[in-house]
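*Asks:* Build the 3D model from these lines:
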Amino acid sequence: MAQIKQLNHSVGRHCILDVYQINDNWLQDAVAIEELLRQAAQAAQAHILTSHFHTFGGNGGVTGVLLLAESHISIHTWPEHHYAAIDIFMCGQLLTEAAVAKLQKSLPDAQMQIRWLAREYLPKV
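*Replies:* The predicted model follows:
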């Protein structure tokens, strides 16, 4: 059996944020959410191609995505749990940490669990 060299090559970084204790009103406000995610993308020096956000009726939350030239930023909110799931995936040499810092600064009362993943491929051997 041939041995595979573990020479992974990074194509980007994926940040997964679990955000707790957020104000219910913000979690239902697609306009405010989109604006904050746009600011996060700008902080990372990303190029926004388009966006789409959907508000669920009643006391429902918001789901949305910013499509970036460098990948995406997405969110899904659960106001009833004071919770949002945010993904930031950016390729290349963008300032992903700056996007996360913008979210932390703009949601100062929120608690965040932040996980980082390297997105890599194995080259053909």
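*Asks:* contacts and neighbour counts: CA atoms only from here.
*Replies:* Will do.
*Asks:* any idea how far Phe53 is from Asp29?
*Replies:* 10 Å (C-alpha to C-alpha, to the nearest Å).
*Asks:* Identify the contacts common to those two.
*Replies:* Val62 (C-alpha atoms under 8 Å, 6 or more residues apart in numbering).
*Asks:* so who does Leu17 touch?
*Replies:* Leu17 touches Ala85, Ile86, Asp87, Met112, Gln113, Ile114, Arg115, counting by C-alpha under 8 Å, 6+ apart.
*Asks:* Run a quick neighbour tally on the third one.
*Replies:* Neighbour count for Asp87, taken as other C-alpha atoms under 10 Å: 19.
*Asks:* Could you say which helix or strand holds it?
*Replies:* Using DSSP states H and E, Asp87 sits in strand 83-91.
*Asks:* Now, of the contacts of Leu17, which are buried?
*Replies:* Ala85, Ile86, Asp87, Met112 (16 or more other C-alpha atoms under 10 Å).
*Asks:* Next, the last one: secondary structure please.
*Replies:* Which is Met112. For Met112, the assignment made with DSSP: H, G, I helix; E, B strand; the rest coil gives strand.
*Asks:* any idea how far it is from Ala98?
*Replies:* According to C-alpha to C-alpha, Met112 and Ala98 sit 15 Å apart.
*Asks:* for comparison, sequence B:
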Amino acid sequence: MSEADPQAVHLAAGSHLLADLSGIEASRLGDCDELEALLRSAAAAAGARVLHSHFHGFGAGMGVTGVVLLAESHISIHTWPENGFAAVDIFMCGASQPRKALDVIQAALAPHSCVLHTVRRAAAPE
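*Replies:* A predicted model of the protein is given here:
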């Protein structure tokens, strides 16, 4: 079946990356517009299709929470500039490549360390 076919069967499977990025310069973690552009670029690098995004800043010197909704699932970020920390959540299914998205984010934020947990998500066979 073609991708545009509404009757096409899509497998409920994907990769979910949970990344704790530490040692980031505070100035990289507080601007909603910059972080939104970064996550949208990360989605494009991964071959994902952006549907919508929403970002919220908590005030001067404070962090940001944001999500980019994808046809393939989502990318989200929560930042704590005062701690030089960002929690990044990337879940993608289909042919998208979540690791490429994380590579773009890491290159831009330049963390000193990244603790990564990868979870394979899939529906149990019926």
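*Asks:* Over in structure 2, tell me which residue corresponds to Ser74 of structure 1.
*Replies:* By TM-score structural alignment, Ser74 of structure 1 lines up with Ser76 in structure 2.
*Asks:* so where does that match fall, helix or strand?
*Replies:* With DSSP H and E as criterion, Ser76 of structure 2 is part of strand 73-80.
*Asks:* Likewise for Gly57 of structure 1?
*Replies:* Using DSSP H and E, no helix or strand contains Gly57 of structure 1.
*Asks:* returning to that earlier point: the match of Ser74 of structure 1 and Leu51 of structure 2, how far apart?
*Replies:* For Ser76 of structure 2, the distance to Leu51 of structure 2 - C-alpha to C-alpha - is 13 Å.
*Asks:* and what of Leu102 of structure 2?
*Replies:* Going from Leu102 of structure 2 to Leu51 of structure 2 by C-alpha to C-alpha gives 19 Å.
*Asks:* So between the two, which is more surrounded?
*Replies:* Using other C-alpha under 10 Å as the criterion, Leu102 of structure 2 and Leu51 rank with Leu102 on top: 24 against 12.
*Asks:* what do we get in structure 1 for the more buried one?
*Replies:* Using TM-score structural alignment, the equivalent of Leu102 of structure 2 in structure 1 is Val100.
*Asks:* Next up, the contacts around that match.
*Replies:* Neighbouring residues of Val100 of structure 1 by C-alpha under 8 Å, 6+ apart: Ala40.
*Asks:* Apart from its chain neighbours, what residue comes closest to the residue mapped onto Tyr83 of structure 1 from structure 2?
*Replies:* Under the alignment (TM-score structural alignment), Tyr83 of structure 1 maps onto Phe85 of structure 2. Sequence neighbours aside, Ser22 is the residue nearest to Phe85 of structure 2 in space, at 4.6 Å (criterion: C-alpha to C-alpha, 6 or more residues apart in numbering).
*Asks:* Which position in structure 1 pairs with the one you found?
*Replies:* Checking TM-score structural alignment: Ser22 of structure 2 goes with Tyr20.
*Asks:* That match reaches Asp109, doesn't it?
*Replies:* No. Using C-alpha atoms under 8 Å, Tyr20 of structure 1 is not in contact with Asp109; the gap is 9.0 Å.
*Asks:* between those two, which one's more packed in?
*Replies:* Tyr20 (17 against 12).
*Asks:* before we move on, the earlier item: for the buried ones among the contacts of Leu17 of structure 1, name the two members farthest from one another.
*Replies:* Asp87 and Met112 (12.4 Å; C-alpha to C-alpha).
*Asks:* Identify the residue range in structure 1 corresponding to stretch 43-53 of structure 2.
*Replies:* Taken onto structure 1 by TM-score structural alignment, stretch 43-53 of structure 2 occupies residues 41-51 there.
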